[in-house]
Each structure stands twice: as C-alpha cells, then as structure tokens.
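>>> sequence? don't have it. structure:
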C-alpha cells in the first residue's frame, strides 16, 4: 500500500470518528424535557423496560437493555418479529416499552403499536424523525436524529446507531444516579466478574479458621511453632496468650532472620523470635482491603482478629489470588 493510499484511508477513518462525535455533541445539546419525561416514566414503572427494534436498531436495543439491566433498571430485549407471533405476551401493564427505529417507520415495530396501546403500556420512542408513525404514537419521543451517516454511501446505519447507543447510555446512567445505585449493587449483577469478586467477597469468606488456623501458645518452643507452620502450610503461625488474644506472629521471613543470627534453634522459645504487634485485619472487611494492606506493608499474609483482639483467622496472598480478588 503506497503512502498516498494510507493517508487517504486514515483520513476517511478520522472523518467517520469526527462525524459520529459531532452527532453525539449535537444530541447532547438537544436534550431537554422529553428526556426528563422518559426518565420519569421509567422511574415510576413497577415492571420492566422492554426494549425492541429491528435490524441495526435491534442490535443497539439489545445492548441498551443489557446496560439498563446491569445498572439497576430491570430490562430485556424483545424481538419485534417474534413479538408479533406470541412474544408480546412477555409485556405486562406494569412495563414500559422503549422502541428504537431511526426512520420511525420500521414495519415490524409499528405493527406492534395498536396492541401495546390498547393495553395502556407507555411507549418511549427513540427515532430520528419525530413526525414518524412511531414518534407520533409514542407517549414520549426521544429525538436521536443525526445530520448524516458516516457511511460514504449515506446508507449504512453508522452515525445514527452510535447516537442511539449514546442516548441509551445517557438514559441508563441517569437512571443509575437517580436510583442511588452503588458499586455494591452493580457487583450483585456481576457476581462472575472480577468486580463482583472484589466487591462481594469478604475476608471471612476466605480466611483459614478453626483447625486450619496456624497458632501456638505463648511459651511454646520454636520447634513447636515450625511444626505448626509445616502442618498448616501458610508460611506463618500466630502466637496467642492463654485467653486467645494475639500477641505475635512468626513467619518464614522471621525464620530466615533467626538463622542469620544463630544456627542453634533447639533452645529457642517462640516468644524470643516472634514479631510482636503484627498487622491485623477484621473479618467483616472486603477481601480487597486485605490486598491493599498486604501491598502497602509489603507482606504476604495477615492475621484476622475480633474486636477484643482474639485470633479469628489467617489468610495469605495465595488465598486472594485463588479467589480472583487480586
């Protein structure tokens, strides 16, 4: 490919992006009472937002429905052709219909209007032609008109679908804010993703406790502590007093430092070589807080204590990696 052709193609690609960006800015400038009316309809809705559209508008509608559903507004996509053959039964009188059609005359969508209006279901139309059939029959019309398509033929839905997608995102995010939707709420809709793991998994879900918790009593020998570390496999052991309160920790790092000072370990007590007042964390915190603490302190493990300072559990970076929190 010669240099002139490369430049020509890059120029066209940039023109597409500029055309679509300009259309979104123009769309932003036109937002007004109709947008607020659509927002109010959805907020008052006790059912779902049912999104429909055909062709490219259908693909955009599918994405808008998914975005709404994941940000606190129950929603699903209904294919208009299937709706005309029975799927219209998925709608209830408590729902709101969001119908997308750039022309506002898509036959498959327009054909649904009489049945939907007879049932009193509010219709939010998103079109590029307010005076179209869909625009006129809608309860609320959202103007998604664009000056031109980015396609050099002026035929393929490009700018118009980008504008509709952006308008759908604006609706979803404004609803999210109006509902005071929080990251924790978002995580409940995404339990399988990394965000869900970071916001739903608590330290109590991952920590080793009971018989799996490495611990020795104050006054134990270093040999007993090493045996406990080997049995539990966490690279550390807690040291507790007679009431179960944490007084120290002994780790693989402490062992290396001890060996630097002496090779005679036989007569050593754990109290002589442990690290006193170790870093701890509470069981009710999110596991991601343990990650932050370990990274901040440059350590690989943490002990978990209750409000009285009694040992409750232990976890290390491997536990967090295995759970997908890191």
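Cool, the structure landed. Keep in mind that this is a model prediction, so the values were computed, not measured. Numbers count the residues shown, from 1 in each chain.
>>> use CA for all of it now, contacts and neighbours both
Fine.
>>> so which helix or strand takes in the residue lying farthest from the centre of the chain?
No residue in the chain sits farther from the centre than residue 267, which is 54.2 Å out by C-alpha atoms, centre = their mean. Assigned by DSSP states H and E, residue 267 falls within no helix or strand.
>>> dropping in the other structure now:
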C-alpha cells in the first residue's frame, strides 16, 4: 500500500501534543547547526589534512578505521567509502580489538581512530600497542589536546560549536563533521589515484553501474544451437519455424561457412506480406532478407548493444567476430534480464 504524502499544513498533524510550527522550526535548526559545522571544516583542510592523505596514499597495506559508539558507525561508513573508491580499508571495533582482532592490523597499515572527545577508553587501550609497532595513526576528534590527539601522527580537527541536539548530548553535528571529513579524504585520494568509473564498477559488480561498465555482449548473447540462422536458400516457412523455435524475433541468414549475409526479421515478414509482387510460396530468404544487418562484436559492452538498438529502433542484434562469422545473437529482453537497461 502506497503511503500518502501529506501537505505541510497543520492538517497533517492529528496528535494533540504535536505542534507543526515547532516541528518545522526544530528541523530547520538542526539543518542550520549541521551546515555551520560543515562550513567550519573548510578552514581545516590544511597541512594536517595533506599529511593524512600522504600517509594513506603511500600505505602499502590497508587503512584500518576504528571508533566506538556513534563514532564507530561513522567509522564503518568511512571505511566502506574508502574501500569502494580505490583505498583498501576495513573497520575494526576497538572493543573486539582488545580481544584478538588487533591481530588484523599489520605494520603495513595506517589506522584512523575516531572519537569526538578523544578520550574513549576502548580506543586508548589499543593505541599504545599500535604505536609500539610503528603503525601510522591518524586521529579524528573534536579535541586537539586530548589523549588521542597527542598519540597521533596526524590530528584532524572535527570539532563543532554545538551539537544539533538541544540537550547537547546526542552526537549529531559532530558525527556529521567526522563523516564529511572522511568523505573529503576518500575523494581526494580517489582523484589522486586517477580512480575511474570502471574501477568503481569493479568493486560494485552487482550495481547498475557495474552491470553497465563490466557486462559484455559475450556475457548475455545466445550461442551455439540457440542462435537463429538459416541458409540463403531457405524458404519463408523454414525461416518462420527457426524464428519461432529460437524466440528472438529474427533469424540470421548465413553462407556455408556461417558468415553473415543478412537478417530476416518480423518487420521483413510484414513487408513481404504487404508486397503483392512477392510469391510467398516460392520466395527464398535471399530475396526477402535485409542485407545490411546491424551487428556488434562479442567483446563490446552490453550497454553499447542497448544504444545501437535505441539509435536504429531495432529490438535484436546479431553478433559477429572480426572475420564476419556469426557467433551469437541477442535481443532487448536479454538486456532487460541482465538489468543493463
């Protein structure tokens, strides 16, 4: 059942304790507070930020992100963003690290530790071990005189003037600032590495972009006995039987060596039926086919087949190799099933 979108009026509120004006004012205050917190980050894209980028760029291992509570949730997101944009990264829970997961961190890694106060016990317990191993440490906190900041090789200041929470208790603006700083690091590194859309697709093969950039014609085309094809001397009835069996709405017309000579489609059939000069019983497919068939090669991207079909207003394509030999066939339904279109 679809939810009804209500207009922004008092009629949208039925509970006697809810005040429409107060709700809107509260929401706008939150947006303003968090927007100011983000704006302040511009002045903190400084030498510390550049040093953090350098440590991460030159890291021969992986970037390990850690944080407790809400900072941990932000840390997981930062690690996921880094990993999907060309910087190998993963998240380690500081509590679990004290009970064995610290072994996941090697001397080739770089650690990013998040704590707004900079005094989170679970983090401070594991950081001396990390420092003794000579592992570079990047701290992200709201207190540049904290224990975490003092232990770090680089401290990124993500302090905020105030939380959006009116009680000043729930992490709101501070977590937003940390998240944005993490995004800034990830995107700066993405551009420094020359990370491309194709690289992004390789880490997102199940996503729509991955399918568009990674799926080739050879992955979706019909091959072997599933290719509709007849010889140039085939009759109209033989062609119709082949088209019906293979279900692609067309058939290739080939020579004895399987080289493509033309294509016969549903459209060709309709034109033949409308041409009173054509003897449908005696006509051979060589007289009825379209000789300039639209083709594509198997190593092309599947999205290119979709563009061809759209450009020429056709619903199927024949696939040929470099020598012109027929190797496959596909139609728009194959692309739909593969979720390319």
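Nice, I can see it. Quantities reported herein were computed from a predicted structural model and do not represent experimental measurements.
>>> can you calculate the TM-score here?
Once the chains are laid over each other, their TM-score by TM-score structural alignment, normalised by the length of structure 1 reads 0.95; 326 aligned residues with a C-alpha RMSD of 1.8 Å.
>>> gap between the counterpart of the residue farthest from the centre of structure 1 in structure 2 and residue 255 of structure 2?
Superposed on structure 2 with TM-score structural alignment, residue 267 of structure 1 falls opposite residue 282. Note on residue 282 of structure 2: its distance to residue 255 of structure 2, by C-alpha to C-alpha, to the nearest Å, is 20 Å.
>>> same deal with residue 293 of structure 2?
Distance, residue 293 of structure 2 to residue 255 of structure 2, by C-alpha to C-alpha: 14 Å.
>>> same thing with residue 231 of structure 2?
Going from residue 231 of structure 2 to residue 255 of structure 2 by C-alpha to C-alpha gives 6 Å.
>>> and if you look at residue 225 of structure 2?
16 Å.
>>> these two: who's more crowded?
The residue with more neighbours, out of residue 225 of structure 2 and residue 255, is residue 255; 15 against 9, by other C-alpha atoms under 10 Å.
>>> contacts only, for that one.
231-232, 261 (C-alpha atoms under 8 Å, 6 or more residues apart in numbering).
>>> do residue 205 of structure 1 as well
Applying C-alpha under 8 Å, 6+ apart to residue 205 of structure 1 gives no contacts.
>>> aligned partner of it in structure 2?
Taking TM-score structural alignment, the alignment pairs residue 205 of structure 1 with residue 219 from structure 2.
>>> ok so that match is a helix residue?
Yes. Under DSSP: H, G, I helix; E, B strand; the rest coil, residue 219 of structure 2 sits within a helix.
>>> what do we get in structure 2 for residue 139 of structure 1?
Correspondence of residue 139 of structure 1 to structure 2, assessed by TM-score structural alignment: residue 153.
>>> what about that match, how many neighbours?
16.
>>> what's near enough to touch the closest residue to it other than its chain neighbours?
Closest residue to residue 153 of structure 2 in three dimensions, ignoring its sequence neighbours and counting by C-alpha to C-alpha, 6 or more residues apart in numbering: residue 137, at 5.4 Å. Applying C-alpha under 8 Å, 6+ apart to residue 137 of structure 2 gives the contacts 110-113, 130-131, 151-154.
>>> so residue 7 of structure 1, which state does it fall into?
helix.
>>> and it, what's its match in structure 2?
Using TM-score structural alignment, residue 7 of structure 1 pairs with residue 21 in structure 2.
>>> go on, residue 187 of structure 1?
So residue 187 of structure 1 corresponds to residue 201, using TM-score structural alignment.
>>> then residue 300 of structure 1?
Counting by TM-score structural alignment, residue 300 of structure 1 lines up with residue 315 in structure 2.
>>> from residue 41 of structure 2, how far off is that match?
52 Å.
>>> who are the contact partners of the counterpart of residue 83 of structure 1 in structure 2?
Under the alignment (TM-score structural alignment), residue 83 of structure 1 pairs with residue 97 of structure 2. When the contact criterion is C-alpha under 8 Å, 6+ apart, the partners of residue 97 of structure 2 are 103, 126.
>>> so where do the helices sit in the stretch 51-200 of structure 2?
Under the criterion DSSP state H, counting those that start in this stretch, the stretch 51-200 of structure 2 contains helices at 69-84, 94-97, 121-132, 147-151, 173-193, 197-202.
>>> please, where are all the strands along structure 2?
63-67, 89-91, 110-114, 137-141, 154-157, 229-231, 250-254, 260-265, 295-296, 316-320, 326-331 (DSSP state E).
>>> average distance between the third one and structure 1?
To tie it back to what came earlier, the one meant is strand 110-114 of structure 2. Following the fit onto structure 1, the mean deviation recorded for strand 110-114 of structure 2 is 0.4 Å by mean C-alpha distance after the TM-score superposition for structure 1.
>>> now for that strand, which elements pack on it?
Strand 110-114 of structure 2 sits against strand 63-67, helix 69-84, strand 137-141, with contacts defined as 3 or more C-alpha pairs under 8 Å, 6 or more residues apart in numbering; DSSP states H and E.
>>> which stretch of structure 1 lines up against that strand?
Matched against structure 1 by TM-score structural alignment, strand 110-114 of structure 2 falls on residues 96-100.
>>> just to revisit the earlier point, which of the helices of the stretch 51-200 of structure 2 sits closest to residue 163 of structure 2?
When those are compared by C-alpha to C-alpha, helix 173-193 sits nearest residue 163 of structure 2, at 5.0 Å.
>>> thanks a lot, catch you later.
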